[in-house]
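sequence isn't available, so here's the structure alone:
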């Protein structure tokens, strides 16, 4: 064996007993799941992680082998899969054994250096297995946003821009309230839910998608301040993962989210709800068209129309088309079609964040429907919010009910 270059492996190392003897698809899934735990890759779009999983090579080393030698060319990003390696200390230090110089599982090197050659020696301490992403695939590590590798946020919908986060540290992200986003005099609850879910989604592998969440609103948010999202890894399993997210402003926790992720698997389904018979969205008016008609419809009192015309109107980033007419306005339920306005990147996690955002837009209003009467004045806000995700395909008809 070449003790300096390691031994390239034709098959993946033991990522689990089931993977070792499984087909290519299972191996690819196992690699994808592993890469989802590497901090460096945390903010990459799911599409980039999938391409990296296809491109990585596997190398094995024996104790004492050189994984990298000082002065030799960097051949790509190396991620420790199993075992331990030691980084040789610079010549001017006496702390050769300090923990900083030991690399363990999920640690990496060879990326982000200012030179094309290794600056230190990296030596296997134990039997060592590594994933290596060859240099020609380095562009996969450079992305425009957390959702898209090639296009800037400005080229996508307002909805995607709202859900874009900046990574500050491992498991810590920063979000903003955009000037053109709905605010309702304070940070919109759906924005907190969507951004917190986005942060949590970036800490699990891209094969696990949200299936349920529970949000608690503690303090009203300030639209003019950034929001810090800190993710706590409560549990990581083969099929499930659980995250707790805290949203903070001025050092205070203003919002918490508990979210459960699940890997798509075959299983039993128990769905009592039946898709209602409703008109297709193409036959219905959206909110803006309804507002325009009411402003000019002589059947509405002028006082109402003048008052509505004076109010500042900010179109939502979600387009909604209501299935029921005004006769059903007192029912404690509502059916409508909805979709994000504009273009969304093709990332399943993003699409689920959009649905989570939209889920908080109309609930309080629907719950008030049975109590509406002339002259009624109310004040409402969200205290907590639960949401169960199902398979998302195409356009939705989402029933809202105050009984759910």
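Sure, I can see it. Treat the numbers as computed from the prediction; the structure is a model and nothing was measured.

okay, CA-based contacts and neighbour counts for the rest of this
Fine.

any idea how far residue 393 is from residue 339?
Counting by CA to CA, to the nearest Å, the gap from residue 393 to residue 339 is 11 Å.

between those two, which one's more packed in?
residue 339 (18 against 8; other CA atoms under 10 Å).

which secondary structure element contains that one?
Assessed by DSSP states H and E, residue 339 sits inside strand 333-340.

residue 254 contacts residue 227, correct?
No: counting by CA atoms under 8 Å, residue 254 does not reach residue 227; the two are 9.3 Å apart.

overlap in contacts of those two?
Taking CA atoms under 8 Å, 6 or more residues apart in numbering as the criterion, residue 254 and residue 227 both touch 247, 248.

more crowded one of the two?
Taking neighbours as other CA under 10 Å, residue 254 and residue 227 compare with residue 227 leading, 27 against 18.

can you tell me how far the spatially closest residue to the more buried one that is not a sequence neighbour is from residue 79?
Excluding its sequence neighbours, the residue lying closest to residue 227 (CA to CA, 6 or more residues apart in numbering) is residue 175, at 5.1 Å. Separation of residue 175 from residue 79 (CA to CA): 29 Å.

which residues in the stretch 151-300 of the chain form strands?
166-169, 172-175, 208-217, 227-236, 240-249, 252-263 (DSSP state E, counting those that start in this stretch).

what packs against the first one?
Counting contacts by 3 or more CA pairs under 8 Å, 6 or more residues apart in numbering; DSSP states H and E, strand 166-169 is packed against strand 172-175.

before we move on, what about the second one?
Helices and strands touching strand 172-175, by 3+ CA pairs under 8 Å, 6+ apart, are strand 166-169, helix 189-201, strand 227-236.

before we move on, back to that, including distance to residue 157, could the strands of the stretch 151-300 of the chain go into a markdown table?
Shown next, in a markdown table, are the strands of the stretch 151-300 of the chain (distance: least, CA to CA, whole Å):
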| stretch | distance to residue 157 |
| --- | --- |
| strand 166-169 | 17 |
| strand 172-175 | 16 |
| strand 208-217 | 22 |
| strand 227-236 | 21 |
| strand 240-249 | 24 |
| strand 252-263 | 25 |
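
quick one, which of the ones you listed gets closest to residue 388.
The closest of those to residue 388 is strand 208-217. By CA to CA, the value is 4.3 Å.

what does the closest one rub up against?
189, 193, 201, 239-241, 254-264, 348-349, 352, 382-390.

list buried residues within these.
189, 193, 201, 240-241, 254-263, 348-349, 352, 382, 385-387 (16 or more other CA atoms under 10 Å).

just list the residues touching the spatially closest residue to residue 176 that is not a sequence neighbour, thanks.
The shortest distance from residue 176 to any non-neighbouring residue, by CA to CA, 6+ apart, is to residue 226 (4.9 Å). Taking CA under 8 Å, 6+ apart, we find residue 226 in contact with 174, 175, 176, 177, 249.

put this beside the first:
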């Protein structure tokens, strides 16, 4: 059963501090231009990613859509297409269209625009809390808890102190830690990060947002959407053949189903896998769990996957 939120009108726009979260106060903080139109001024920037990070656009579009529905509704699914690469140095405008307001569900269409062209589109559905007599879920993987795993900083120090590790490997591992300003990890299999093999077909890691997100459960879903795009596409490379050099790896679409309430600033287990690749594409799926074993999200993504010529 969902966690009820305040009956006040929802507003993620230009609010004051929400517990010091960089994600909430900067990246997911949108300016309202006019009715159903919002602008994002901030982008997360990485030396490895020259375009806009896909999870950022998903999270920002979700915030924009959430501003147009009743606060007693919670997002339960979203389906996105990435149409063009976004410029991380320019603002993104989000246009929200009201497709339907029903008694139990509300549906919105969101377009993200840069330079007068759509770079992204999303259909998102919100659901009013209700009691269900049908309840089940699959079992969470048996993995170590995050408290028993090393932080990325500890892993990097351990790697630096290990004799014989090539500098190229150290640089690659260090590059994975660049997004520490928004989220932190506890890696179930850190060896695969240093030296993935042909048998590495899954990525399993604990993730949580840095900073206090606050008490609005809808914002926790927006933050989780932002986080869900990280490492998902990489499973297609691991599952196919790690020895093949990648020439292009980029998301085509992204889908999330939200099952139950959670906090994105608590540890969440990301269990990502890829079951198919071919014809220049790859398919990745994932389940996201809370530390106490509740399945709270399911994600899927298709990517462009091409070898380096």
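Cool, the structure landed. Everything quoted here is computed from the prediction, not taken from an experiment.

what's the residue nearest to residue 176 of the first structure aligned with over in the second structure?
Taking TM-score structural alignment for the superposition, residue 226 of the first structure sits opposite residue 91 in the second structure.

that match and residue 41 of the second structure: what is the separation?
For residue 91 of the second structure, the distance to residue 41 of the second structure equals 5 Å [CA to CA].

just residue 119 of the second structure next, same as before
16 Å.

do the same with residue 74 of the second structure
Distance, residue 74 of the second structure to residue 41 of the second structure, by CA to CA: 25 Å.

swap in residue 250 of the second structure?
Taken as CA to CA, the span from residue 250 of the second structure to residue 41 of the second structure is 23 Å.

residue 27 of the first structure and residue 18 touch, don't they?
No: in this structure residue 27 of the first structure lies outside contact range of residue 18 using CA under 8 Å: 9.3 Å.

more neighbours: which of those two?
Counted by other CA under 10 Å, residue 27 of the first structure and residue 18 do not tie: residue 27 has more neighbours, with 23 against 12.

identify the residue spatially nearest to that one, adjacent ones excluded.
residue 19 (5.8 Å).

tell me if I am right that the one you found is in a strand.
No: looking at residue 19 of the first structure with DSSP: H, G, I helix; E, B strand; the rest coil, it is helix, so not inside a strand.

residue 129 of the first structure: which element?
Going by DSSP H and E, residue 129 of the first structure is part of strand 128-134.

buried ones in stretch 95-110 of the second structure?
95, 96, 97, 105, 106, 107, 108, 109, 110.

quick one: map the last one onto the first structure.
Put plainly, it is residue 110 of the second structure. So, by TM-score structural alignment, residue 110 of the second structure is matched to residue 245.

didn't its match look like it was pressed against residue 195?
No: here residue 245 of the first structure lies out of contact with residue 195, judged by CA under 8 Å, at a distance of 10.0 Å.

residue 365 of the first structure: which element?
Counting by DSSP H and E, residue 365 of the first structure is found in helix 363-368.

and the next helix or strand after that helix, how far from the second structure on average?
Next helix or strand after helix 363-368 of the first structure toward the C-terminus (DSSP H and E): strand 384-388. Superposed on the second structure, strand 384-388 of the first structure shows a mean distance to its aligned partners of 0.7 Å (mean CA distance after the TM-score superposition for the first structure).

chain center to strand 384-388 of the first structure: distance?
For strand 384-388 of the first structure, the distance from its own C-alpha centre to the chain's C-alpha centre is 17 Å (CA atoms, centre = their mean, to the nearest Å).

contacts only, for the residue nearest the centre of the first structure.
Nearest to the mean C-alpha position of the first structure, counting by CA atoms, centre = their mean, stands residue 198 at 3.0 Å. By CA under 8 Å, 6+ apart, residue 198 of the first structure lies in contact with 163, 164, 165, 349, 350, 353.

I'd say the last one and residue 191 touch.
Which is residue 353 of the first structure. No: the criterion here is CA under 8 Å, and residue 353 of the first structure misses it with residue 191 at 9.5 Å.

find residues that contact each of these two.
By CA under 8 Å, 6+ apart, the residues touching both residue 353 of the first structure and residue 191 are residue 163.

near the equivalent of residue 157 of the first structure over in the second structure, how many other residues are there?
Superposed on the second structure with TM-score structural alignment, residue 157 of the first structure falls opposite residue 21. Counted by other CA under 10 Å, the residues lying close to residue 21 of the second structure total 20.

excluding its backbone neighbours, what's nearest residue 21 of the second structure?
residue 211 (4.3 Å).

hmm, back to that, export the buried residues of stretch 95-110 of the second structure to a markdown table and tack on distance to residue 278 of the second structure?
Putting these into a markdown table (distance: CA to CA, whole Å) gives the following:
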| residue | distance to residue 278 of the second structure |
| --- | --- |
| 95 | 34 |
| 96 | 35 |
| 97 | 35 |
| 105 | 37 |
| 106 | 36 |
| 107 | 33 |
| 108 | 33 |
| 109 | 30 |
| 110 | 30 |
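
hmm, which two among these are most spread apart?
Greatest spatial distance in those: 95 and 105, 20.0 Å, computed using CA to CA.

which ones are touching the nearest residue to residue 318 of the first structure once chain neighbours are set aside?
Spatial nearest neighbour of residue 318 of the first structure, excluding adjacent residues (CA to CA, 6+ apart): residue 340 at 4.5 Å. By CA under 8 Å, 6+ apart, residue 340 of the first structure lies in contact with 157, 159, 317, 318, 319, 354.

go on, residue 18 of the second structure?
Taking CA under 8 Å, 6+ apart as the test, what residue 18 of the second structure contacts is 24, 25, 212, 213, 214.

same thing but 6 Å
When contacts are counted by CA atoms under 6 Å, 6 or more residues apart in numbering, residue 18 of the second structure touches residue 214.

what's around residue 154 of the second structure, how many residues?
Neighbours of residue 154 of the second structure (other CA under 10 Å): 11.

that one corresponds to which position in the first structure?
In the first structure, residue 154 of the second structure lands on residue 289 (TM-score structural alignment).

now swap in residue 82 of the second structure and tell me
By TM-score structural alignment, residue 82 of the second structure lines up with residue 217.

neighbours around that match, how many?
20.

any idea how far it is from residue 163 of the first structure?
For residue 217 of the first structure, the distance to residue 163 of the first structure - CA to CA - is 18 Å.

please apply the same query to residue 299 of the first structure.
Residue 299 of the first structure is 40 Å from residue 163 of the first structure, by CA to CA.

what of residue 319 of the first structure?
For residue 319 of the first structure, the distance to residue 163 of the first structure - CA to CA - is 16 Å.

out of the contacts of residue 340 of the first structure, which is nearest to residue 67 of the first structure?
Nearest to residue 67 of the first structure among the contacts of residue 340 of the first structure, counting by CA to CA, is residue 354 at 43.4 Å.
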